Structure formats: C-alpha cells, structure tokens
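# the amino acid sequence is not available; the structure is as follows:
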C-alpha cells in the first residue's frame, strides 16, 4: 500500500499513502458540483487582508496579506475577553461579583458616538453583565469597567494585554487600550504609558491566533458570542454579528450562516470594517478574519466566502491508522534478546484536514531515533512494549501551503514497539558469544585462504 524508503541515523523513511483515496475523490467531486463558484486554486476576497484557519490544528487554509498590521477596531476586545476569562478561572474575580463604574467608563457610555448600553454611576453591575454587554453588543464602557476591575487601571490592563500577546506568540500586535477605539477618542483618559494619538494594531494572522486561543482555552466564550440579543437594564441590545442564526429583523436574514457562533466585529474610520468569525458544522470548526473591508455587509459576505471554502473543500481524513505496520519495514532487529526482531507501529493515527484533489500530496516520513540503536542499527534487549523508537510525520508535498499558526506544519506521532522482548539469559548469551567468536575465526580463516589465491 505504501512506498517506503528507509533510512536510519539521520536518514528518513518515506512512503506514499493512499488511504481513503476513492472517498476523498468522491467528496471532492460532490463539493465542486454543489459549489461551482469555488475553485481549488483561490478564494476571491475583497478585504485588504484575510485568513482562514482550522480551529483544531491551527492549520492555515488560505491567506491574503495576512501579515499586514492594521487597526483591528473592536476585535481588540477578544484579548480583553480572554483576560477576563482567565481572571475568573484563576479566582481573581467571579461572574457574580458586582462592581461600580468609574467616571471615565460612564463618560464613554454616555457618548452617543460609541456603542453603549447606558451605564449608570449610581448602580453596580456583575462581571457577567459587563462581559455579555462587551461580547454581544461590543460595548466600550463595560470593557473599560472590566479592565479596571481586573488590573486596577486600563493602563495596567494594557500591559497585561501585551504580555499575554507575547505569551501566545502573536506575530504582529500593539495594544494601547482595552476597547479598540483610537486613543484620541478617549480624551485625557487614554491609558497611562501609551501615546494620546495611538491606536491598537494587529495583523489578520494575529487576530486568528488570538481567536484560536480564546475558543480553545475558553470555549464558553462562544456561548456568549452566539447570542443574537441581550437583555440589559430593561432594554434589548443586538449583536453586531449579523451572521448569527436567529438575528431579529428580516433584513438580517440574508446574512445568517449555519453553524456561526462568534466571534467579534469591529469598526472605526481608521480601521474600516473588520470581522473575526467562527462557525462549526459536524465537529469541524473554522476561524476566519477579514480586515479593511469596504462595508458592514461586505465583511459578512467575504466571511461567508471564506467559510464556504473551508466547509466545501476540506475534510478531516485519517491517512495512517494507529498501530498500522508498514510493508517490508514492520520490524527492527534486536540483539541480546530472546527474539531477534520486534514489530513496530505508530502509536496514534496520522490525520489531516485534506483539501479536495490533494489526496496524493501527502507522504509519511519515518525517522528512527539514533540513540535507540547500537552501532549495527539494532535495538538492544530488553525492549519494552510501547517503547518509543522514533517518529512518524505527515508531510505535505503540494504547492499550496500556508503553514500553521501554532506549530510546525505536519502532524507527528511516535513509532513504538508492538511487543516486549526479554533479555536472553546468561547461558544463551554465552552461547551466542561463543558462536560469534568462532564465526569471526572462520570468517578470518576464509579471508586468509582467499588471500593465498
């Protein structure tokens, strides 16, 4: 089934896999016939910058100028959401904890230019109320109130934002406030340590990685972001994510998208229209980001294009089963053991999100660990069952690779022994040694005789 090329000690073993070839082909044919507007080659997205990512593995499926650093607007709040979730998890605050709002937060809430739920100075709000208003209605004042609660001041919270971004490995970012507004919108209240005219900056790749961490570390965030509306202080406020199923108003039905449950919209004059979207169908979740889109509606249409491309063109497939042995290379030699060989196998299955038409663009690379073998390339008994003796890696050999957000591209699993091999007793080892001794004498004698002639 597999064409394997074996190499030991820095030499790799590769073999082509053809598992699920026919099924992949059928799925690809169906996807193309059902969605003739999508091609294998590209995705037509009008936004200045865009990216599509597998939410499970971090594999990048498509990108367009995804490293451009642009203002993310309210997509900034994804980092605030993460830090609030983390503070709750660590017991620093609780969902039912009540807090007053500062004059600064109240002034932002009272400003009609900013999205707000109308906070009152003479009232206290729970962390849950503030978080939901931030995540659902993109409320700026509740975001500030949460930042002040977690860190004392927004300036200290900004330090936490940048530290967490570095910890996450975001490639391109600068956080200057908790909301995504421009600092000059905040008047004299811009966070200490930042420039009064600064704005948050982030690439689409960084936004996707931030969303990856938020949805994987705190999936409960999606329980909030998926709500079309929120009841807050005797009023109903609406989610800015028009793609959510169940949004009120017939004019929004055209944007509804199956499986959509997050994550964050954004808009300022400087940033334009931005959107980090995520949707799940049949256990498969994708994360998309569009930045600098032309209009509110276009950011959703472009997101639909990206997500359709993901759902229609990619399927998760197992290319090598766990415990599978390889033809002509299913064992390793063993010395000083009761058996002279041991079977080897993969500890886990190798799988990937496979694009239609690329079922032959993958190889499995076997690498046997040099430190597990003696100078003759043998394992030395005793050998334990399940002993790791190398790794197997899935390698993409095609032309269209965008890499991975969180790790080196290609799944890697252990190669292990299928059974144990006990060390031979002293008598058998002695006989073996005697045999080797006389074998060496015989070989030497034969060589000597050959030399005479």
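It's in. In this text the structure is predicted, and so the values were computed from the model without any measurement.
# can we go C-alpha only for contacts and neighbour counts from here?
Fine.
# and the helices in the stretch 301-450 of the chain?
426-452 (DSSP state H, counting those that start in this stretch).
# quick one: the strands in it, in order.
Along the stretch 301-450 of the chain, counting by DSSP state E, counting those that start in this stretch, strands occupy 314-320, 331-335, 341-346, 350-355, 362-368, 379-380, 388-396, 412-417.
# which one of the ones you listed lies nearest to residue 212?
Across those, residue 212 has its closest neighbour in strand 350-355 (16.4 Å, CA to CA).
# which strands or helices does that closest one pack on?
strand 314-320, strand 388-396 (3 or more CA pairs under 8 Å, 6 or more residues apart in numbering; DSSP states H and E).
# quick one: contacts of that strand?
If you take CA atoms under 8 Å, 6 or more residues apart in numbering as the criterion, strand 350-355 is touched by 54, 313-322, 393-394, 411-413.
# second structure for comparison follows:
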C-alpha cells in the first residue's frame, strides 16, 4: 500500500466518523492512545507529559525529513549554502519526483530550483523528490548525506536511530539512488523519544520553520501545494483551544499513520509524537493525547515573580547575611498536576563553581544581581526527555560581603 492510498483511507475514516472539529476537553483519565508508541513533552524544558513505548525504535517514514531539513538549515547558518542557492535536478531525482505513488511535487530534469523552494516542498507537501534534491546537492550522495544526518542526530542526543536516506522511503523505492549493500526493505527507524528530541532541537534553533509548517497552501512554480497536516487551524481535524502549527506526517506500510505535531495551549508549546496509529487517524490520537495533557496538567510559569522562599533563600556560611535572598531569572513552564503548586516541588541548589568553597558551600562576597547558580526543581513523576531536571537560574537580590574573621571563626566552632 502506497502513501496516497493510506492518506485517502485516513481522510475517509475522519469523514465517515463525523469527526469534524476536535474540541480540547479537560480529562484527567489515562488516555487510550491507539498507537504503537506515543509521547508528549513541553517543547522548551522537555518535561514528559505522557509516554507509551517511547523508547521503542520504529519506522518513521517521512518524519525523517525534519532531520534532513535540520542538516540543510545548519549548512545555511554556516554560510555553506543560502536560501537562494540553485539546485539542478538530475535525471534520477526527476524520476523519483514523477512517481505518483510517493508524496511528490514534480521536478523537471535539468531545471533549477532554490533551496527555499525545495525546503518548503519538503515540509509542506512532504515532497520526496525535493528532499532528495536537497540531500544530493553540492556533490553529496545519499550515502554521504546519511552520514551528515547520523552525525546530526548524535549531536542532538539520538544514538539509536537507523538512517538510510533523507526521506524515509524503503531503500528499494530509491531505485538507482538506493544505498548499496543494504537490503531493499530497510527504512528509517527512530523512537518517539528520538523524534521529539529532533523536533525540539529544530523548534529551538530554527523557530522560523514553524512559519513554513503552519502554511496551509503555497505555490511551487505552477503547482499548488496543500499542507498534509490536517490539524492546522481551519482544517477538518483542528482543535478549538489548542493551536497546531506543525510539524510533520509520516506514512508507509511499516510506519502506518505517524505524526509529530506541535502547537500551543494558552501560550505554552508542546510536542506530540504518534507512531503507527493502529487502524485509526493519527490526528484523532494526537487530539486524545492533547486532551489528556490539558486535563491532567496546569501549565505554570516560573519566573522572577514566583514566590518560593525555600528555593530562593540560599545559605552563605561566610557572608554577613547567612540567609541570602535570591530570585529566579529567566522563565520556564512546568506542567503541574491539578491541585499541585510550585511550592510543593522539591529543590536542589546548583551553585556556580567559582562561588563555592572546598566544601561545596556558597561563599561571599556576592554582588547584587550576581548569578549564584541554578536551582533544580522536581516533583513526583516529573521527568524530562534529556534525563535531567527543570533548572532555572538564581541571582542575588542584595550584595553580601564577607563576614569578619571573628564572626567566621565563631561560626566555624558553633555553627551559623
């Protein structure tokens, strides 16, 4: 079964079920996510909001294009290419782009297209030919670009991905471009955690990508490209109080209906991953996942205005002020279970090395507004995709000079 057939069946399923516009509802029950793997995280902190088989490595089909585009964006940023760089279409790429069984925009052999055109085609229409054209520009081959993708994935923190091409097709689908020495049946595989990490990287480092993935329709030469993401505002599977603006679908026999999405709820961005929705719409499962997150958690902003005395009062044994008041700097979102507040969280101070004594204690002098380190906040079942905790910086609200030698001596004997 080819991509177009699966997409048609998906559309029929939505239509026949009377699906219409999805409403985000508060629901604190554990969701039945009908997919082989699923994950939801906060896009900034990586806080895990839901996971199911999130470490299982599975086929991802065209979701691969997010990683491929990230390599291209790195090269643009490094000045190796530009958005206006022209890419000449080879006979092999033209042949792939003309295959109507794949997701494609037809590219004419010998014609030149800009990097911008091809990136937009890859992300909006999931065009295989356009993505392969990007991956083989400037003398790269499918194999050499694979190495770039593998290196990029590793740099992001993805170690278990299986990458064979930039588009997520089976090796045999690439015909003369397929990777030699590999079975025809191999295709790209990642875990839901891997997909979320790569998506988080792209959103953080290249946020302008979301303007592309949020584009519902765009012209490619004389061809209209309609975005494949049915959860964009105004589309059949859009939600009413959750605004989707990305990110990428993936469809194949092995990957089934897969989708990595991103959107905002009350200004807070999350990333969702659905891998292999089982005989149901990927968008229905994404909506179920979002509804669960909205029902279970309250997105809570932690910033300089947050009152949390235990986590903002630091001990300076050799300072004139032993209990020094600090405040959070910067801003982050923590998704807290209903009925939980920031003050219920545990905390751990992580002082800057230059401000610690030999015993690891904070030491004076400290200047007003000086950053003294970070505080790590944690709670029951609060985990993060990178394995660390939620960290926010602390700065001193007032200066703290060193106490005199007699006071320090007294404290050394009798405590402080």
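Nice, I can see it. From a predicted model like this one, the values you see are computed outputs, not experimental measurements.
# just to revisit the earlier point, residue 357 of structure 1 is nearest to which of the helices and strands packed on strand 350-355 of structure 1?
strand 314-320 (9.8 Å).
# how big's the offset between the closest one and structure 2?
Following the fit onto structure 2, the mean deviation recorded for strand 314-320 of structure 1 is 4.2 Å by mean CA distance after the TM-score superposition for structure 1.
# for that strand, which positions count as buried?
Neighbour-count burial for strand 314-320 of structure 1 flags 314, 315, 317, 319, 320 (criterion: 16 or more other CA atoms under 10 Å).
# for the last one, which non-adjacent residue is spatially closest?
By that I understand residue 320 of structure 1. residue 350 (5.0 Å; CA to CA, 6 or more residues apart in numbering).
# point to the residue nearest the middle of structure 1.
residue 58 (2.5 Å; CA atoms, centre = their mean).
# what does that residue align to in structure 2?
Matched by TM-score structural alignment, residue 58 of structure 1 corresponds to residue 46 in structure 2.
# the stretch 1-150 of structure 2: helices as residue ranges?
With helices called from DSSP H, counting those that start in this stretch, the stretch 1-150 of structure 2 shows them at 3-16, 64-77, 91-97, 115-124, 128-135, 142-156.
# what sits against whatever residue of structure 1 lines up with residue 55 of structure 2?
Residue 55 of structure 2 maps onto residue 67 of structure 1 when the alignment is built from TM-score structural alignment. For residue 67 of structure 1, the contact set (CA under 8 Å, 6+ apart) comprises 172, 203, 204, 205.
# how about residue 349 of structure 1?
318, 319, 320, 321, 322, 323, 413.
# same check on residue 448 of structure 1?
Contacts of residue 448 of structure 1 (CA under 8 Å, 6+ apart): none.
# how close does it sit to residue 435 of structure 1?
20 Å (CA to CA, to the nearest Å).
# check residue 181 of structure 1 too.
82 Å.
# who has more neighbours, those two?
Taking neighbours as other CA atoms under 10 Å, residue 181 of structure 1 and residue 435 compare with residue 181 leading, 26 against 12.
# aligned counterpart of that one in structure 2, please.
In structure 2, residue 181 of structure 1 lines up with residue 169, judged by TM-score structural alignment.
# quick check, its match in contact with residue 62.
Yes: using CA atoms under 8 Å, residue 169 of structure 2 is in contact with residue 62, at 7.4 Å.
# counterpart of residue 339 of structure 2 in structure 1?
Using TM-score structural alignment, residue 339 of structure 2 lines up with residue 357 in structure 1.
# ok, how many other residues are close to its match?
17.
# likewise for residue 315 of structure 2?
Residue 315 of structure 2: 16 neighbours (other CA under 10 Å).
# not counting its neighbours along the chain, what's nearest it?
Residue 315 of structure 2 sits nearest to residue 323 (CA to CA, 6+ apart), 4.9 Å away.
# fine by me, we can end here.
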